[in-house]
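*Asks:* Sharing a model that was predicted from the sequence below.
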Amino acid sequence: MAGSTHTVTNQAPPLVGHDVFTGDRVLTAAVERHLAPGLREEALAELSGLGRSCGSLQSREWAVQADAGPPVLRTHDRYGHRVDEVDFHPAWHRLLGKGVAAGLTAAWTRPGGHVRRAAGFLMWNQVDAGTCCPLSMTHAAVPALRADPELAAEWEPRLTSQVYDRGLRPARLKAGALFGMAMTEKQGGSDVRANTTSARPLAEGGTYTLTGHKWFCSAPMSDGFLVLARAPGGLTCFLVPRMLADGTRNVFLLQRLKDKLGNRSNASAEVEFDGTWARRVGEEGRGVPTIIDMVAATRLDCVLGSAGLMRQAVAQAVHHCEYREAFGAKLADQPLMRNVLADLAVESEAATTLGLRLAAAQDAAEAGDERERALLRLAVPAAKYWVTKRCAPLVVEAAECLGGNGYVEESGMPRLVRESPLNSVWEGAGNVQALDVLRALGREPLAMDAYLTEVGLARGADHRLDAAIRGLLTELADLASAEGRARLLAERLALVLQGSLLVRYAPPEVADAFCAARLGGDGGAAFGTLPPTLDLASVVRRARPAA
């Protein structure tokens, strides 16, 4: 029973029971823009169904339960037999099953699949980013396995299946399968060429046994893994199945689970190989080129994942401020808070618009468009660098919009804050991305040509964007000593590309705010420093989650 003084007023209702897709004007416009007319109606209906699931109270409760009940490593059974299994909260399996059923691993099977899947993946990150790890790994394994047509024919139907078939059994007996990967070693980190895990050839062609230790193994409960190891011919990519064809367990020794800052519903492990059976993927000595398409796909997922976290943070902040009153007015109607919300909304829109544009480029590249493939080579590492870097400060600022309520676990904002740095670290931290940008600039002239063609589509539409393009060309004129300023180059490449997309596709008030603050130097380092003369009220209205 409540005390007589305990009357609850001036609190925002929970943001649940709504369609996360149709309530996101930026995302729906991007999907409509990048899908051919014949694909739109089905895709919009499908994504709206997923959006309702993402916005449901049930999904939110499952996410809280999975985060509060993290996975537990079970190395042995009650009789002392080594089993090396990971036990998850039931809510985890419900969430992962929803993601698989929604086609978040099936982009490769239908026209426009990458745009559709990108929109769904962006939304699913707003529910539980932990389950997005195995969904991303499984999705990204497909292009790597295509280096071996026989392996691809065997595994691709399982990986793109929309059936979540949990439990350890030989893959041939399962209706669907999940993939993880294990590349990082304790002595090398991102420098995979320092890997020491060895691969010894067996009599059967293409098969090996692996010996070594992996410092990070993503999604260790999966049915198979892509692994880098050193074969006689050099660093090579391998497929390691969790279960062998005869029904016995492969040697896959889980030494411990990582105790992580965020992403707590998901398991990340250290794993030991000791005579572990593996099948070669691609040629010996071509491990990095074989797995690079998987890396590119997961890096794009980092962009989409951060864009999803940013969107959820902005939606929660705008929703709260639309209801909360202080000093005689709604927070959203007060000029300074309106400036903060508008600035956050602009950043979120820029991230979503860029992520969906890159997904569309992936669809085009799959159809044989080499210019779009070249654009991805430069734009993906630049976007991965910049969007993931912007995620953490945006989420923290959005949590501050809720005041003390945003610091309380029940609001959901602390979980977003803990999650926000992950994508900046995963699949290569900031320096790795910036150096990859330099490699693309130095070795692949078609990539720069494709990028300049893309941003040039908006030339003449905004003087600040035009000036930024000229400044970028000046920076790119001297790449001989560019390593020390590689981060600045990556940032400017991403900002100019975002500016070009917003000038072409966003409402004038959004593009104006972005170009003023991000390209024209009219904003400060902190959020909430947009020029007050802009139409900020319209920007905030656009970001409001439509219930």
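*Replies:* Sure thing, it's come through. Residues are numbered from 1 along each chain as shown.

*Asks:* okay, CA-based contacts and neighbour counts for the rest of this
*Replies:* Will do.

*Asks:* what comes up buried for the longest helix belonging to the chain?
*Replies:* When the chain is parsed with DSSP state H, its longest helix is helix 287-323. For helix 287-323, the neighbour count (16 or more other Cα atoms under 10 Å) marks 287, 289-291, 293-322 as buried.

*Asks:* And the one helix or strand residue 40 maps to, what does it pack against?
*Replies:* Using DSSP states H and E, residue 40 falls within helix 37-54. When contacts are defined as 3 or more Cα pairs under 8 Å, 6 or more residues apart in numbering; DSSP states H and E, helix 37-54 sits against helix 25-34, helix 113-124.

*Asks:* Single out the most deeply packed of those.
*Replies:* Sort these by mean neighbour count, taking mean count of other Cα atoms under 10 Å, and helix 113-124 sits at the top with a mean of 26.

*Asks:* Run the angle between that helix and helix 25-34 for me.
*Replies:* Using axes from the mean of the first three to the mean of the last three Cα atoms, to 10 degrees, the direction of helix 113-124 lies 170 degrees away from that of helix 25-34.

*Asks:* structure B:
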Amino acid sequence: MWADQANTSTPVLRTHSPTGERIDVVEFHPAWHALMGVAVGAGLTAEAWTSPLGSGAHVRRAAGFATWSEVEQGHLCPVSMTYAAAPALAANPKLAARWLPQLASRTYDFGLRPLADKQGALAGMGMTEKHGGSDVRANTTWATASAGGPVEGGATYGLTGHKWFCSAPMSDAFLVLAQTEAGVGCFLVPRVLDDGTLNPFALQRLKDKLGNRSNASAEVELDGTWGVRVGEEGRGIRTILDMVAATRLDCILGSAATMRAALVRAIHHARHRSAFGALLVDQPLMQNVLADLALESEAATVLALRLARAVDEGDTDLSRLGVAVGKFWVCKRTSPMVGEALECLGGNGYVEENGLARLYREAPLNSIWEGSGNVNALDVLRAVAREPRAVEAFRKEVQLGHGHSAVLDTAIASVDDTIAYAARPRAQAGARRVVERLALTFQASLLARFAPSLVADAFVASRLGGDHGLTFGTLDAGLSAHAARALVDRAFSA
């Protein structure tokens, strides 16, 4: 009910008070606040960064994030950005010491007030400008060094410019990119200054989006807006990439959760809908479709959680390449997967009441946010060409699945050839094929190690062995009814 209400009664922008003062606030339905209260109260924001490496905090947080994503996706945008702000703020220890306690708090404390007056805080980011989000070096927002302002622990600046896409504008602070004399810098921009005055942060309008409608996304005008530099001068892109890496992980988790939410609805419908004298779930062709969807969902989930474990263990080499690969592939597969699940319900899937229509609108988002497919594919090529330790970590990881089958062993052996191709100067045109192959081999290796042989065998045969068509529901026709039903029941217990 909260999810439906938050997406039906969408956010409303109030630029001025009744007496004409500029206030720039966004009002949300109470359901939004209820969803946020659960997410923050479960420690899904920055709490994991306060735990020592290897404690399992990021894996626990990932499981909670994925589970709660199945309920509603839009409100997890500010939750994700708050989680991701912590590693970026680490570039300025004084800033991190001041902000991390509230960003890691389990208290949801909505409203624009100074940080000292809040029990919990949320963070956002501002990178995208009118020319597009990928080429941030071309941003035109300008930061001018200043001498005044609240004490935050770093050089202070006044920022002027326009941010074309700024999600969750009611967050307490934003990491913003702007040009300086030394190059692009990264700045922490609070909504409210320490003395209680509003930082200039004019919300021009809210975006009318395809999906993610519960979450407000705004165009923002900065006019002498106070900010403090995070990280080295002129190295803002490098600084904010630590935030991007964490939000990309959440894109993978959120997409895997969207897949699972769609799969569960499809299986539930098939177990209760009869046609031509039998339940859909007992009919061979529907079993093939559902089993195929179940494989896709489980492979996405195991990949996402393995990457969360890499973060938990401080394995930046594996996460550097693995997250880029997973962000491309899992997010890219979500739209067709959700579309197929919707079709399992026929016309019932196309109406709003059962929630699949909302999932379908939501499905493309994570493939766009934090770098579209091409951006992530090119990021993989850069990592392969410039970061040999990341390549070696990836190679060692997939090698752990060796011995499962001749097909998987061949795929693992071909990783070196794929990486060699990716490192060629003119590999860009084939980047997507490179990432697809790496992603499928990674998923297959993980399933060979962590899933029953029934799942791993079917995934390897269909995704790597060529025993699959171009659509879902084209698993080997010789797959027994018992095996297909077992795959379905594993995905969603009867």
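*Replies:* Perfect, I can see it now. Source: prediction; values computed, not measured.

*Asks:* care to give me the TM-score?
*Replies:* Superposed pair, TM-score by TM-score structural alignment, normalised by the length of structure 2: 0.96. Supporting alignment: 480 aligned residues with a Cα RMSD of 1.0 Å.

*Asks:* Mean per-residue distance, the longest helix of structure 1 versus structure 2.
*Replies:* With mean Cα distance after the TM-score superposition for structure 1, helix 287-323 of structure 1 departs from structure 2 by a mean of 0.6 Å once superposed.

*Asks:* which residues of structure 2 does that helix align to?
*Replies:* On the basis of TM-score structural alignment, helix 287-323 of structure 1 is assigned to residues 236-272 in structure 2.

*Asks:* Off-centre distance for the matching stretch?
*Replies:* 6 Å (Cα atoms, centre = their mean, to the nearest Å).

*Asks:* Dump the helices and strands packed on helix 37-54 of structure 1 to a markdown table, plus distance to residue 201 of structure 1.
*Replies:* Formatted as a markdown table, the helices and strands packed on helix 37-54 of structure 1 follow (distance: least, Cα to Cα, whole Å):
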| stretch | distance to residue 201 of structure 1 |
| --- | --- |
| helix 25-34 | 46 |
| helix 113-124 | 37 |
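
*Asks:* Any idea which of those gets closest to residue 500 of structure 1?
*Replies:* helix 25-34 (14.5 Å; Cα to Cα).

*Asks:* From the rest of the structure, what touches that closest one?
*Replies:* 21-22, 40, 44, 115-116, 119, 349, 352-353, 356-357, 360, 542-543 (Cα atoms under 8 Å, 6 or more residues apart in numbering).

*Asks:* try 10 Å
*Replies:* With contacts defined as Cα atoms under 10 Å, 6 or more residues apart in numbering, helix 25-34 of structure 1 is touched by 20-22, 39-41, 43-44, 47-48, 112, 115-116, 118-120, 122-123, 311, 348-350, 352-357, 359-361, 363, 505-506, 542-546.

*Asks:* so where is it in structure 2?
*Replies:* So helix 25-34 of structure 1 sits over no part of structure 2, by TM-score structural alignment.

*Asks:* How about stretch 260-277 of structure 1?
*Replies:* Using TM-score structural alignment, the residues of structure 2 aligned to stretch 260-277 of structure 1 are 209-226.

*Asks:* how about that stretch: buried residues?
*Replies:* Buried-residue list, stretch 209-226 of structure 2, by 16+ other Cα under 10 Å: 211-226.

*Asks:* So which of those residues belong to strands?
*Replies:* 217-226 (DSSP state E).

*Asks:* circling back to that earlier point, from the chain's centroid, how far away is the helix holding residue 40 of structure 1?
*Replies:* A distance of 20 Å separates the centroid of the chain from that of helix 37-54 of structure 1, by Cα atoms, centre = their mean.

*Asks:* and that helix, which residues are buried?
*Replies:* Those buried within helix 37-54 of structure 1 under the rule 16+ other Cα under 10 Å are 40, 43-44, 46-54.

*Asks:* Need these in JSON lines (columns: distance to residue 407 of structure 1).
*Replies:* Compiled in JSON lines, those are given as follows (distance: Cα to Cα, whole Å):
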{"residue": "40", "distance to residue 407 of structure 1": "40"}
{"residue": "43", "distance to residue 407 of structure 1": "37"}
{"residue": "44", "distance to residue 407 of structure 1": "35"}
{"residue": "46", "distance to residue 407 of structure 1": "35"}
{"residue": "47", "distance to residue 407 of structure 1": "31"}
{"residue": "48", "distance to residue 407 of structure 1": "31"}
{"residue": "49", "distance to residue 407 of structure 1": "31"}
{"residue": "50", "distance to residue 407 of structure 1": "29"}
{"residue": "51", "distance to residue 407 of structure 1": "26"}
{"residue": "52", "distance to residue 407 of structure 1": "27"}
{"residue": "53", "distance to residue 407 of structure 1": "26"}
{"residue": "54", "distance to residue 407 of structure 1": "23"}
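
*Asks:* pretty sure residue 105 of structure 2 is in a helix, no?
*Replies:* No - counting by DSSP: H, G, I helix; E, B strand; the rest coil, residue 105 of structure 2 is not part of a helix but coil.

*Asks:* Matching it against structure 1, which residue comes up?
*Replies:* By TM-score structural alignment, residue 105 of structure 2 lines up with residue 161.

*Asks:* follow-up on the earlier one: the helices and strands packed on helix 37-54 of structure 1: which one's closest to residue 461 of structure 1?
*Replies:* helix 25-34 (19.6 Å).

*Asks:* Tell me how many other residues surround the alignment partner in structure 2 of residue 333 of structure 1.
*Replies:* Mapped onto structure 2 by TM-score structural alignment, residue 333 of structure 1 lines up with residue 282. Using other Cα atoms under 10 Å, residue 282 of structure 2 is surrounded by 15 other residues.

*Asks:* which residues of the stretch 301-450 of structure 1 fall in strands?
*Replies:* For the stretch 301-450 of structure 1, the strands defined by DSSP state E, counting those that start in this stretch cover 325-326, 329-330.

*Asks:* The last one vs structure 2 - mean distance after superposition?
*Replies:* Overlaying structure 2 shows strand 329-330 of structure 1 at a mean distance of 1.1 Å from the equivalent residues (mean Cα distance after the TM-score superposition for structure 1).

*Asks:* Tell me which other helices or strands that strand touches.
*Replies:* The contact analysis (3 or more Cα pairs under 10 Å, 6 or more residues apart in numbering; DSSP states H and E) places strand 329-330 of structure 1 against helix 287-323.

*Asks:* quick one, the helix it packs on and helix 25-34 angle?
*Replies:* Here the directions of helix 287-323 of structure 1 and helix 25-34 differ by 130 degrees (the same axes, to 10 degrees).

*Asks:* Show me what residue 449 of structure 1 aligns to in structure 2.
*Replies:* Superposed on structure 2 with TM-score structural alignment, residue 449 of structure 1 falls opposite residue 392.
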